[in-house]
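Participant: Sequence and predicted model, in that order:
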Amino acid sequence: MRYSYRMLSGILFLGSVIGMSFALYLEHVQGLNPCPLCVFQRMGLIALGFFSLLAFLHNPHAQVLKRIYTALGSIGILWSLGVAARHVWLQSLPPDQVPSCGPGLDYLIDALPLKSVLQQVLSGSGECAVIDWTFLGQSLPVWSLLFFAGLTLLSLWQLFRPYR
């Protein structure tokens, strides 16, 4: 079966909408406050959705534009994948090795330069190691990692496949 560039861009956009909808459901309906790593994962998912929507709506004929849209979306979802992997790693640490909880993300953004905020958040904190939601015995970061891996594979296939 042959998948068009536009259809795959639409699927990637739909995947990002589903992922963000689930995250917002957990936050606003289930009452789970996202930790800083969760917020950073959302940023990459939103980037994938944004560039996939642009690609879907524009549906460029030039191969270079197809690659640019897909590369930018791929960078976003690779970011999410990497942050989710870090999150899973933090949750797997023994309790005595978990970093202590630091100030909230809002405070960090207000008080520090962006580079310092990124360093602090990506180093993780105790709040990111807390497992407060599971499904089939796996935490939310594990499921996020699997979801992002699927979107990453689809995005990279879209990026590197030959176009006619």
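Facilitator: Now that the structure is in, tell me what you want to look at. Numbers count the residues shown, from 1 in each chain.
Participant: from here on, contacts and neighbour counts on C-alpha atoms
Facilitator: Fine.
Participant: For the helix or strand containing Leu154, which helices and strands make contact with it?
Facilitator: Assigned by DSSP states H and E, Leu154 belongs to helix 140-160. Counting contacts by 3 or more Cα pairs under 8 Å, 6 or more residues apart in numbering; DSSP states H and E, helix 140-160 packs against helix 5-28, helix 63-92.
Participant: how big is the angle separating it from helix 5-28?
Facilitator: Per axes from the mean of the first three to the mean of the last three Cα atoms, to 10 degrees, the angle that helix 140-160 makes with helix 5-28 is 160 degrees.
Participant: circling back: quick one, which of the helices and strands packed on helix 140-160 is nearest to Leu37?
Facilitator: Leu37 lies closest to helix 63-92 among these, at 6.6 Å (Cα to Cα).
Participant: Flag every buried residue along that closest one.
Facilitator: Under the neighbour-count criterion of 16 or more other Cα atoms under 10 Å, helix 63-92 has 66-67, 69-88, 90-91 buried.
Participant: give the contact list for the residue nearest to Ala149 when sequence neighbours are not counted.
Facilitator: Leaving aside its chain neighbours, Ala149 sits nearest to Leu81 (6.4 Å; criterion: Cα to Cα, 6 or more residues apart in numbering). Leu81 makes contact with 41, 145, 148-149, 152, according to Cα atoms under 8 Å, 6 or more residues apart in numbering.
Participant: Could you export these as JSON lines, including distance to Pro34 and neighbour count?
Facilitator: Below are the contacts of Leu81 laid out as JSON lines (distance: Cα to Cα, whole Å; neighbours: other Cα atoms under 10 Å):
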{"residue": "Gln41", "distance to Pro34": "10", "neighbour count": "25"}
{"residue": "Leu145", "distance to Pro34": "15", "neighbour count": "21"}
{"residue": "Phe148", "distance to Pro34": "17", "neighbour count": "26"}
{"residue": "Ala149", "distance to Pro34": "20", "neighbour count": "19"}
{"residue": "Thr152", "distance to Pro34": "22", "neighbour count": "23"}
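Participant: Pick the one among those closest to Glu127.
Facilitator: Scanning the contacts of Leu81 for proximity to Glu127, where the rule is Cα to Cα, the winner is Gln41, at 15.2 Å.
Participant: Check it against this one:
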Amino acid sequence: MLPSVRQTNFLIVFACSLLLAIALYMEHVMGLVPCPLCMTQRVFVALVGLLALVAFVHHPRRLGRRVYASLGLLAAVIGGGFSTRQLWLQSLPPDRVPACGPDLYYMLDVFPFLDTLRVMITGDGNCAEVSWTFLGVSIPGWTLLAFVALAALNVWQFVRR
């Protein structure tokens, strides 16, 4: 039997919470410093989860469910775009990688917000570094797969009766 609309929204919330918990574990326990694109991807994972949480609590009818699913799909696609950008940066030859900038937390403290936002959207040399892999796939590769799954769940929420 297929999960209900509310169960599927809860599954999305759970998956996003798990992804964010893994990211925090990697940062605070494993000592991996997130790059600007990693932080941007976290924002979009959180946004997909927040939209699903609101949909879970609101439990709207068909039109509302489609609105939430459309917004969740949009957030997942945009987040997947940032994952793809980071994978592209990681595939560049060393002489083509952009220059590394300061730590994101430093930029948030010192730089104007729009300059920090530009780096969070485009990335820098720090985003090209592959510091961890699992089964030969880097963190943005796994994040892209997660965004694809989240997008698929939102498409399903949109088309189901």
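Facilitator: Cool, got the structure. Since this is a predicted model, take the numbers as computed values, not measurements.
Participant: TM-score, when you put one on top of the other?
Facilitator: The TM-score (TM-score structural alignment, normalised by the length of structure 2) is 0.90; 160 aligned residues with a Cα RMSD of 1.7 Å.
Participant: sorry, back to before: I'd like the contacts of Leu81 of structure 1 laid out as CSV, including distance to Pro113 of structure 1.
Facilitator: Listed next are the contacts of Leu81 of structure 1 as CSV, based on distance: Cα to Cα, whole Å:
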residue, distance to Pro113 of structure 1
Gln41, 20
Leu145, 28
Phe148, 28
Ala149, 30
Thr152, 30
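Participant: Return the closest of the residues you listed with respect to Ser123 of structure 1.
Facilitator: Proximity of those to Ser123 of structure 1 was ranked by Cα to Cα; the top entry is Gln41 with 14.2 Å.
Participant: Look up the closest residue to that closest one, ignoring the ones flanking it.
Facilitator: Ser80 (4.4 Å).
Participant: Hmm, Phe40 and that neighbour touching each other?
Facilitator: Yes. Using Cα atoms under 8 Å, Ser80 of structure 1 is in contact with Phe40, at 7.1 Å.
Participant: which residue is nearest the centroid of structure 1?
Facilitator: Centroid-nearest residue in structure 1: Ser80, 2.9 Å away (criterion: Cα atoms, centre = their mean).
Participant: Could you report the separation of it from Pro95 of structure 1?
Facilitator: 25 Å (Cα to Cα, to the nearest Å).
Participant: Count the residues that sit near Arg118 of structure 2.
Facilitator: The local packing of Arg118 of structure 2 (other Cα atoms under 10 Å) involves 12 other residues.
Participant: Show me what it aligns to in structure 1.
Facilitator: If you follow Arg118 of structure 2 across to structure 1 using TM-score structural alignment, you land on Gln119.
Participant: Look at Asp132 of structure 1 and give its secondary structure.
Facilitator: coil (DSSP: H, G, I helix; E, B strand; the rest coil).
Participant: wait, what's in contact with the alignment partner in structure 2 of it?
Facilitator: With TM-score structural alignment as the criterion, the equivalent of Asp132 of structure 1 in structure 2 is Ser131. By Cα under 8 Å, 6+ apart, the residues touching Ser131 of structure 2 are 32, 138.
Participant: and the match of Arg118 of structure 2, that one's in a helix?
Facilitator: Yes. Assigned with three-state DSSP, Gln119 of structure 1 falls within a helix.
Participant: Quick check: it vs Gly76 of structure 1, distance?
Facilitator: Applying Cα to Cα to Gln119 of structure 1 and Gly76 of structure 1 gives a distance of 18 Å.
Participant: Skip the chain neighbours and tell me the closest residue to Leu154 of structure 1.
Facilitator: Per Cα to Cα, 6+ apart, closest to Leu154 of structure 1 is Leu12, 7.6 Å.
Participant: how many neighbours does the one you found have?
Facilitator: Other residues lying near Leu12 of structure 1 total 27 when counted by other Cα under 10 Å.
Participant: again with Tyr163 of structure 1
Facilitator: 12.
Participant: where does it land in three-state SS?
Facilitator: Recorded secondary structure, Tyr163 of structure 1: coil (three-state DSSP).
Participant: and it, what is it in contact with?
Facilitator: Per Cα under 8 Å, 6+ apart, neighbours of Tyr163 of structure 1: Gln63.
Participant: distance of it from Pro34 of structure 1?
Facilitator: Per Cα to Cα, Tyr163 of structure 1 is found 39 Å from Pro34 of structure 1.
Participant: And Gly10 of structure 1, by the same measure?
Facilitator: According to Cα to Cα, Gly10 of structure 1 and Pro34 of structure 1 sit 27 Å apart.
Participant: Who has more neighbours out of these two?
Facilitator: Just comparing Gly10 of structure 1 and Pro34: by other Cα under 10 Å the higher neighbour count belongs to Gly10, 19 against 16.
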